[in-house]
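In: predicted structure and sequence below. I'll ask about it afterward.
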Amino acid sequence: MDEEGFRKYLKRRGKKPEVIDRNVESVKSFTSFLQKERSKELAYTVKEDIDSYVSMIEEKKKSAKGALYTLMNYFRFLEDEVLLAYANALRNARTKKTRRIFPIKEFLKVDQEAVKKLATIGIRNVEQMLEKGKTKKQREELSKQLDITEESILELVKLSDITRLGYVKKKLSRLYYEAGLDSPAKIAVFDPKELHDFFTKFVEESGWAGMVPNPSDLVNNIKNAKKLTKVVEE
């Protein structure tokens, strides 16, 4: 293991010292596993070795997602696209199984009476809200069926749409929405610094009670926004 190079790589990526230490120790654990259980060195890792390591962790009733994440960092450092993609696929499969779909009742400043009425017909999370309210016709029908305003429904739909950016929950989704960036398409046109400056100005002018995300925290939001197709009809 090229520990020195890996540490420098993680530092360049802005990782904190304690995070760097955890990554290094995790890769060392994988290296030890390879030596003891697979009679090989880290440089000769193949997909089957990762499978075996994950199985060993999960047999102990532990999550392998953290270990896979650090292996992804190491394979990215090595520029090994094959093993990086494989570790990522394994982690995504496990994340999907345990992923908590965000409940619409946790959005800030929404009509909770509308949320309760939507729950009576099985609309409780962002995926269900998008599926059942993405078109104007659907929202009209929900409004008549549940006696709630189309505006309240559209607000919940747009907030749900914003969560598709990833790592966007109740506070940040509300910030995007109130700042007028209520769809991925509107967010995709920014670069991280521009979006940070936009939020800074909005917070100063509106008195928004919350912190402005750092530009580095907005990178993935914007990257994901560029990939997303439009699903909400207005």
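Out: The structure has been received and is ready for your questions.

In: contacts, neighbours, all on C-alpha from now
Out: OK.

In: helices and strands around the host helix or strand of residue 52, which ones?
Out: Taking DSSP states H and E as the definition, residue 52 sits inside helix 47-59. On a contact count with 3 or more C-alpha pairs under 8 Å, 6 or more residues apart in numbering; DSSP states H and E, helix 47-59 meets helix 81-98.

In: tell me which helix or strand comes right after the helix it packs on.
Out: Past helix 81-98, further along toward the C-terminus, the next helix or strand under DSSP H and E is helix 112-119.

In: correct me, but residue 84 touches residue 70?
Out: No: Residue 84 is beyond contact range of residue 70, at 10.3 Å (criterion: C-alpha atoms under 8 Å).

In: what angle separates the helix or strand that the helix holding residue 52 is followed by from helix 81-98?
Out: Downstream of helix 47-59, the first helix or strand assigned by DSSP H and E is helix 65-78. Interaxial angle, helix 65-78 versus helix 81-98 (axes from the mean of the first three to the mean of the last three C-alpha atoms, to 10 degrees): 160 degrees.

In: mind listing what's buried in helix 65-78?
Out: Buried residues in helix 65-78, counted by 16 or more other C-alpha atoms under 10 Å: 65, 67-78.

In: just these now: which is nearest residue 21?
Out: residue 70 (10.8 Å; C-alpha to C-alpha).

In: residue 28 is in contact with that closest one, correct?
Out: No: applying C-alpha under 8 Å as the test, residue 70 and residue 28 come out as separate, 10.5 Å apart.

In: could you tell me the end-to-end distance of stretch 176-184?
Out: In stretch 176-184, first residue to last residue: 10 Å (C-alpha to C-alpha, to the nearest Å).

In: include distance to residue 116 when you put the buried residues of helix 65-78 into CSV, please.
Out: Shown next, in CSV, are the buried residues of helix 65-78 (distance: C-alpha to C-alpha, whole Å):
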residue, distance to residue 116
65, 34
67, 39
68, 39
69, 38
70, 41
71, 43
72, 41
73, 42
74, 46
75, 46
76, 45
77, 48
78, 50
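
In: nearest to residue 144 among those residues?
Out: The closest of the buried residues of helix 65-78, once distances to residue 144 are taken by C-alpha to C-alpha, is residue 65, at 44.3 Å.

In: surely residue 65 and residue 94 touch.
Out: Yes: when contacts are counted by C-alpha under 8 Å, residue 65 is listed as touching residue 94 (7.0 Å).

In: if I look at residue 140, how far off is residue 97?
Out: 34 Å.

In: next: residue 141.
Out: 32 Å.

In: can you check residue 218 too?
Out: Taken as C-alpha to C-alpha, the span from residue 218 to residue 97 is 26 Å.

In: please compare the first structure with the one that follows:
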Amino acid sequence: MMVLFAHGRKEQAFGFIIAPVLLVAIIGVFTGGFSGVLLAVRLETPGARIATGVIGGLLLAFAVLLVVAFAVQASRPLPVSERAGRTAWVAIEDRLIELWKRPPDEHADPLRAFAELYADPVFINGVATPLTEVVERARALHVAFSDHVFQLLDRVVQSSSGLLAISFRHTARHVGPWRTALGEVPATGRTVTGLGIDILTIVGDRVHKILVVADELQRLVQVAEPSGPLRPLLGGPVR
């Protein structure tokens, strides 16, 4: 996923205004302090010389502090515009959905297509998973299902920590053997729908971690035959 750290208009406007003002203040304070020191050298009265020198020295010290503060502020990362950040996350989200909607072998190089959005390995529910395995999972998904429709239900973005959480409804038609934790389910031709939640951790422009919650049981209930081997394990009517 691509993360864009763009600057909002308010932050830009503030920077354009405050930078020249601060620069003028630094020059003014430095000039005043330097002039005070020179004036102290020329004065003949010891008391006036000391007072003027102290004032000039303080002004010079203050100018140095302003320069340091300006340098520290300039070195900090500029604030992220919430609107620009959310727009970037939506673009990432769209790219991921498009990647999973298409069979991997429609890409000239499936592994490279996934590598544009995922780290290798990527951590899925805490397990380091080679990208080749992720591609195989996508391939198995398209062997088992076709006509994929992803409906976004909700989205939570936390740009500062690189987190994107989405909940969605996935609808597809069961057209091939489906490998599940309860065994392989042959094609039924049924259209099944299930809910999913993905919490993605993004570093740079790629997904590095994913926490996945998928409602596989509900999908199994929808495709299980009344007299099939899965029915005793699932129970309930076919929906």
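Out: That came in fine, so what should we check first? Here the structure is a predicted model, which is why all the values come from computation and not from measurement.

In: how alike are these chains, TM-score-wise?
Out: TM-score for the superposed chains, counting by TM-score structural alignment, normalised by the length of the first structure: 0.21, backed by 93 aligned residues with a C-alpha RMSD of 6.4 Å.

In: more neighbours: residue 140 and residue 97 of the first structure, which one.
Out: For residue 140 of the first structure and residue 97, the more surrounded residue by other C-alpha atoms under 10 Å is residue 140, and the numbers stand at 17 against 8.

In: what sits against residue 65 of the second structure?
Out: For residue 65 of the second structure, the contact set (C-alpha atoms under 8 Å, 6 or more residues apart in numbering) is empty.

In: before we move on, the earlier item: intersection of neighbour lists for residue 84 and residue 70 of the first structure?
Out: Shared contacts of residue 84 of the first structure and residue 70 (C-alpha under 8 Å, 6+ apart): none.

In: before we move on, the earlier item: of the buried residues of helix 65-78 of the first structure, closest to residue 157 of the first structure?
Out: Of all the buried residues of helix 65-78 of the first structure, residue 157 of the first structure sits closest to residue 65, with 30.5 Å by C-alpha to C-alpha.

In: contacting residues around residue 26 of the second structure?
Out: With C-alpha under 8 Å, 6+ apart, residue 26 of the second structure has these contacts: 63, 66-67.

In: meant to ask about residue 40 of the second structure, not that
Out: 48-53.

In: ok, now with 10 Å
Out: Each residue near residue 40 of the second structure by C-alpha atoms under 10 Å, 6 or more residues apart in numbering is listed here: 34, 46-56.

In: in CSV: those residues, plus secondary structure, neighbour count and distance to residue 231 of the second structure.
Out: Compiled in CSV, the contacts of residue 40 of the second structure are given as follows (DSSP: H, G, I helix; E, B strand; the rest coil; neighbours: other C-alpha atoms under 10 Å; distance: C-alpha to C-alpha, whole Å):
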residue, secondary structure, neighbour count, distance to residue 231 of the second structure
34, helix, 18, 90
46, helix, 11, 103
47, helix, 11, 101
48, helix, 13, 100
49, helix, 19, 99
50, helix, 15, 97
51, helix, 14, 95
52, helix, 21, 95
53, helix, 22, 94
54, helix, 16, 91
55, helix, 18, 90
56, helix, 24, 90
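
In: could I get these as a markdown table with distance to residue 214 of the second structure?
Out: Formatted as a markdown table, the contacts of residue 40 of the second structure follow (distance: C-alpha to C-alpha, whole Å):
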| residue | distance to residue 214 of the second structure |
| --- | --- |
| 34 | 70 |
| 46 | 84 |
| 47 | 82 |
| 48 | 81 |
| 49 | 80 |
| 50 | 78 |
| 51 | 76 |
| 52 | 75 |
| 53 | 74 |
| 54 | 72 |
| 55 | 70 |
| 56 | 70 |
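
In: and stretch 87-100 of the second structure, which residues are buried?
Out: So for stretch 87-100 of the second structure, counting by 16+ other C-alpha under 10 Å, buried means 88-90, 92-93, 95-96, 99-100.

In: so which of these sit within helices?
Out: Counted as lying in helices by DSSP state H, out of those, are 88-90, 92-93, 95-96, 99-100.

In: in a markdown table, list those along with distance to residue 219 of the second structure.
Out: A markdown table is the format used below for those (distance: C-alpha to C-alpha, whole Å):
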| residue | distance to residue 219 of the second structure |
| --- | --- |
| 88 | 32 |
| 89 | 29 |
| 90 | 27 |
| 92 | 27 |
| 93 | 23 |
| 95 | 25 |
| 96 | 22 |
| 99 | 22 |
| 100 | 18 |
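
In: these two touch, right, residue 142 of the first structure and residue 132?
Out: Yes: applying C-alpha atoms under 10 Å, one finds residue 142 of the first structure in contact with residue 132, separated by 8.5 Å.

In: which residues of the second structure fall in helices?
Out: Counting by DSSP H, the second structure has helices at residues 9-42, 46-75, 82-101, 110-115, 131-144, 216-223, 231-234.

In: list the buried residues in the fourth one.
Out: Think helix 110-115 of the second structure. Buried-residue list, helix 110-115 of the second structure, by 16+ other C-alpha under 10 Å: 110-111, 114-115.

In: cool, and the last one?
Out: When burial is assessed from 16+ other C-alpha under 10 Å, helix 231-234 of the second structure yields the following buried residues: residue 231.

In: next one: the fifth one
Out: Under the neighbour-count criterion of 16+ other C-alpha under 10 Å, helix 131-144 of the second structure has 131-132, 134-135, 138-144 buried.

In: tell me what it is packed against?
Out: Helix 131-144 of the second structure sits against helix 82-101, helix 110-115, strand 118-124, strand 163-174, strand 178-180, with contacts defined as 3 or more C-alpha pairs under 10 Å, 6 or more residues apart in numbering; DSSP states H and E.
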